[in-house]
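Engineer: predicted model and sequence below, questions to follow.
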Amino acid sequence: MSFDYDLFVIGGGSGGVRAARVAAGDTGAKVALAEEDRYGGTCVIRGCVPKKLMVFASEYSGMVEDAQSYGWDIQPGAFNWDAFKGKLHAELDRLEGIYRNILKNNGVESFDQRATVVDPHTVELADGTRKTAKHILVATGGWPTIPEFPGSDLAITSNEIFHLDELPKKMLIVGGGYIACEFAGIMNGLGVEVTQYYRGAQILRGFDDEARGLVSEEMCQNGIDLHLGTNVLEMSKEGDQIRVKATNGDENLFDQVMYATGRNPNSTGLGLEALGVELGRKGEIKVDQYSQTGVPSIYAIGDVTDRVNLTPVAIREGMAFVETVFKGNPTSPDHDLIPTAIFTQPEMGTVGLSEEEAAEQEPIEVYATSFKPMQQSFAGRSARVLMKLIVSKATRKVLGCHIVAPGAGEMIQLAGIAVKMGATKEDFDRTVAVHPTMSEELVTMKQPVRSA
């Protein structure tokens, strides 16, 4: 049977675009891609990229004070949200153009509309057109969700935060994951009065306890009004503001309320279940180690599979898919020991196991040091940083590395290489320290602070 295409990709985010480009460019496959929103997906349009630019913008407020401490006669000015927002959107438009060109230059045909799956080899576009393909790849990503409660429609999500007409004076952020914590830091740095509610006992669940404890402490020191064990009961409109009643008895008015309490896979209404593609409890598409669904011609990658929801992982899964299906080289994406950065303020970088996870598996030694870094200390700041290694007693391998410090994301990328290679504590010890730096502490810690 002949098909219109060898591959039809649904979703123009980082994973889908990479898979389409490599399949078309490297193997000469005939490829089409459909995207109902903007090319570049969550990361480029409403995630990592605009968020990191907002992190940069928000950090300048503290730099002015620091510069004065270092002898510079610099006076703080006001932050102009409109000027920044204009530049931000121009940059996102530029990046979206690059994604469109990547597809065009590799001969991928693209459709700017929603696509659904009709049968194992047919997709239907929003205008009713049907296209056939030997293989279908679903890369539709995830979408933020807001729980249902009285007044929940008044809340925004991280999607809308980049499009606010004006910067709120007072803002409530609900959630304790990295998106909530990053935006709490961003808005606080931009001069917004930030309150954060999280229903759990400590923010950043799943990360190393000591590291998340320090991030939490520093966020409070920076002026974020963090309430743990707290959730919203109901919200109502009051003039231009939102009245929020909380479980801890508080009742406050805010200009904006942002919910960052979870994201769900974007799999609704794609027609998958009718074909026998299995979906999980959150709507995640169930796939095997080669990203193949229960329907052999249909594959899925990225956040819609809810495996490891990170952009570079979606890209890896896309590459592994092309290797497997188009290059005859069955390749399973490697989800082990993925270094990650959380752009909270202070920043956190982590790779491998937390102290708690490692201690459950085997006897370990913990090497950790917390101190005031020279740059901040000289400027009169009390901010602390943390360098921490989790080491196996049996093999001496470094099982986890956790950094809370300015530039932690940059540091963890390099530490991640060592940990991925299976470096031992002695390998770290044999490495000469780069002085004076914060990260030299990773190779100069001689005595464990505790064993578990």
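Structural biologist: Here it is on my side, so go on.
Engineer: only C-alpha atoms from now on, for both contacts and neighbour counts.
Structural biologist: Will do.
Engineer: now do the buried residues in the longest helix belonging to the chain.
Structural biologist: When the chain is parsed with DSSP state H, its longest helix is helix 81-105. The neighbour-count check on helix 81-105 (16 or more other Cα atoms under 10 Å) flags 85, 88, 91, 92, 93, 95, 96, 99, 100, 102, 103 as buried.
Engineer: before we go on, here's another structure to hold up against the first:
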Amino acid sequence: MSFDLDLFVIGGGSGGVRAARIAASQHGARVALAEESRLGGTCVIRGCVPKKLMIFASGAPAAAAEARAYGWSAEAGRFDWPAFRDKLHHELSRLEGLYEGGLVAAGVAVHNARARIVDAHTVELDDGQRFSAAHILIAVGGRPVRPDIPGAELGLISDDLFDLDRLPGRVLVVGGGFIACEYATILNGLGCATTLVHRGDKVLRGFDTEMRGLVTRQLEQIGVTLQLDDGPTALAREGDGIRVSFKSGADAVFDAVMFATGRAPYTGGLGLEGTGVRLGSRGQIVVDQWSQTAVPSIFAVGDVTDRVNLTPVAIREGHAFADTVFGAQPRCVDHGLIASAVYTRPHELGTIGLTEEEAAARGPIEVYAASFRPMRSLFGGSEARALMKLVVCETTRRVLGCHIFAPEAGEMIQLAAVAVGMKATKEDFDATVAVHPTLAEELVTMRLPVRRAGPELAGARHAAEPAEA
């Protein structure tokens, strides 16, 4: 059967762009891509990139305070939100242009249109054009969701933050995941009176419990008002503000409410109903290890599959798909060992592998930890403590998990991930000579476990305690 194209990609985010570019430029496939919004997707346009730039901006007051402690006359001054916002959008447009330029240079035909699937080999754009393709790749990502409560339409989602005319004086962040923690950090740092409400007793459900406690306390220490074990039940307009009612019975007025209550796969309106593609309970596209759906010609990568919703994972999945289908280089992505970072301030959280709780449930472990005040911030008058933590299998000596709560933890966990991914043992870490003076040297200088645990020894304390300095 003859087709117009070898591959049609629906979605111009990180995963879709990588798949299209590799299939066309490295494997010679005839490729087209449709994106209804902006090339670059959530990460470049509405997520990772603008968020990280805002994290940098929000750290200026703390940097000025530290500079004064080191003998400089320094003041952060007044934050000019419109000037920052306009420069931010200029940078995002530049990055979008690079994405488009890369696709065009690879020979990919780009369509700025919404696409839907007609059948296993046919895609229709919202302008009426139809294309047949030997393979279809769905890479449309996910979208933020609002809670099902009265007045939810009055709240913002994370996408809206970058387009505000002015910053709110009083803001409520709803949620306890990494997006909520990062945006609470940003808004607080930019001078907004920030409250975070979360239904749990600690933020970051699913992360290592000890690290969750540290991030929770840090949010409070930097000035974020925490409202834990609670949640909003209704929003109502009140003058220029929004009155929020809570499960606890309290209520308060805010200038803005931002929902960071999760994301859902963006599968509505794709035309999947009659194709045979199976959807999961959250609307995610069900795929196998090769990112292939129940329809052999249709594949999906990235957040729309709801496997591991991280940009580098989508990129890896898209690249593996292109190599497998068009490059005769079959490979799939191992989703079992992936590093991640939460960009709070002053300390970030970097993590890879099993949490202490997960590891202990599987067998006997040793936990090595070092808690200390970093030299740089200590000299500047800060009492903030860092924590380095290794979770080690008592039998094999393999490092099962590494968790870092410290400045630039994201940078450190990237390198630690190489060692953990190579199945390094605790003795491999011990054999590495420290680089001094650094924060990361603590990862290779911890000699005694602070505790042992396991299915029958959960939480049992060893005589040694974390080193403190």
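Structural biologist: It's in. Note that the structure is a prediction, hence the values are computed from the model and not measured.
Engineer: before we move on, back to that, the longest helix of structure 1 vs structure 2, average distance?
Structural biologist: Following superposition, helix 81-105 of structure 1 is found to deviate from structure 2 by 0.5 Å on average (mean Cα distance after the TM-score superposition for structure 1).
Engineer: after that helix comes which helix or strand?
Structural biologist: Counting by DSSP states H and E, the next helix or strand C-terminal to helix 81-105 of structure 1 is strand 109-111.
Engineer: for the helix or strand that that following strand is followed by, buried residues please.
Structural biologist: The first helix or strand that comes after strand 109-111 of structure 1 along the chain, using DSSP H and E, is strand 115-119. Residues of strand 115-119 of structure 1 classed as buried by neighbour count (16+ other Cα under 10 Å): 115, 116, 117, 118, 119.
Engineer: ok, the residues you listed vs residue 49 of structure 1, which is closest?
Structural biologist: residue 115 (25.9 Å; Cα to Cα).
Engineer: quick one: the closest residue in space to the closest one that isn't next to it in sequence from residue 377 of structure 1, how far?
Structural biologist: Using Cα to Cα, 6 or more residues apart in numbering and skipping residues adjacent in sequence, the residue nearest residue 115 of structure 1 is residue 125, 4.4 Å away. Distance of residue 125 of structure 1 to residue 377 of structure 1, given as Cα to Cα, to the nearest Å: 59 Å.
Engineer: dead centre of structure 1: give me the residue that sits there.
Structural biologist: By Cα atoms, centre = their mean, structure 1 has its centre lying nearest to residue 310, at 5.7 Å.
Engineer: for it, give its distance to residue 103 of structure 1.
Structural biologist: In terms of Cα to Cα, residue 310 of structure 1 sits 22 Å off from residue 103 of structure 1.
Engineer: buried residues, stretch 409-423 of structure 1. List them.
Structural biologist: Those would be 409, 411, 412, 413, 415, 416, 419, 420, 423, for stretch 409-423 of structure 1 by 16+ other Cα under 10 Å.
Engineer: make CSV out of those residues and add secondary structure and distance to residue 295 of structure 1.
Structural biologist: Below are these laid out as CSV (DSSP: H, G, I helix; E, B strand; the rest coil; distance: Cα to Cα, whole Å):
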residue, secondary structure, distance to residue 295 of structure 1
409, helix, 39
411, helix, 42
412, helix, 39
413, helix, 37
415, helix, 40
416, helix, 36
419, helix, 37
420, helix, 34
423, coil, 41
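Engineer: thinking again about what came up before, what about the residue nearest to residue 115 of structure 1, neighbour count?
Structural biologist: 17 (other Cα atoms under 10 Å).
Engineer: what does it align to in structure 2?
Structural biologist: Under the alignment (TM-score structural alignment), residue 125 of structure 1 pairs with residue 125 in structure 2.
Engineer: helices along structure 2, start to end?
Structural biologist: 14-25, 41, 48-58, 60-69, 81-106, 178-189, 209-221, 311-326, 356-362, 375-379, 409-421, 426-430.
Engineer: so which of those comes closest to residue 344 of structure 2?
Structural biologist: Using Cα to Cα, these put helix 178-189 closest to residue 344 of structure 2, at 5.3 Å.
Engineer: the closest one vs structure 1, average offset?
Structural biologist: Mean for helix 178-189 of structure 2 is 0.4 Å (mean Cα distance after the TM-score superposition for structure 1).
Engineer: buried stuff in that helix?
Structural biologist: In helix 178-189 of structure 2, counting by 16+ other Cα under 10 Å, buried: 178, 179, 180, 181, 182, 183, 184, 185, 186, 187, 188, 189.
Engineer: so what's the residue count around residue 70 of structure 2?
Structural biologist: Number of residues near residue 70 of structure 2 (other Cα under 10 Å) recorded here: 13.
Engineer: residue 386 of structure 2 against residue 403, yeah?
Structural biologist: No - Residue 386 of structure 2 is beyond contact range of residue 403, at 10.8 Å (criterion: Cα atoms under 8 Å).
Engineer: quick one: which of the two has more around it?
Structural biologist: residue 403 (31 against 21).
Engineer: for the more buried one, give me its contacts.
Structural biologist: By Cα atoms under 8 Å, 6 or more residues apart in numbering, the contact list for residue 403 of structure 2 reads 208, 211, 349, 350, 351, 352, 388, 389, 390, 413.
Engineer: could you check how far the nearest residue to the first one once chain neighbours are set aside is from residue 144 of structure 2?
Structural biologist: Once flanking residues are discounted, residue 208 of structure 2 sits nearest to residue 355: 4.7 Å by Cα to Cα, 6+ apart. Computed as Cα to Cα, the residue 355 of structure 2 to residue 144 of structure 2 distance reads 27 Å.
Engineer: which one of those two is surrounded by more residues?
Structural biologist: Between residue 355 of structure 2 and residue 144, counted using other Cα under 10 Å, residue 355 has the larger neighbour count: 22 against 16.
Engineer: what residues does the closest residue to residue 306 of structure 2 other than its chain neighbours make contact with?
Structural biologist: Leaving aside its sequence neighbours, residue 306 of structure 2 sits nearest to residue 284 (Cα to Cα, 6+ apart; 5.8 Å). Neighbouring residues of residue 284 of structure 2 by Cα under 8 Å, 6+ apart: 264, 265, 266, 267, 304, 305, 306.
Engineer: how about the second one, what's its match in structure 1?
Structural biologist: With the correspondence set by TM-score structural alignment, residue 265 of structure 2 lines up against residue 265 in structure 1.
Engineer: okay, now that match: neighbour count?
Structural biologist: 24.
Engineer: what about stretch 129-145 of structure 1, how long is it end to end?
Structural biologist: 31 Å.
Engineer: residues in contact with that stretch?
Structural biologist: So stretch 129-145 of structure 1 is contacted by 3-13, 15-16, 41-42, 120-125, 157-159, 260-267, 297-304 (Cα under 8 Å, 6+ apart).
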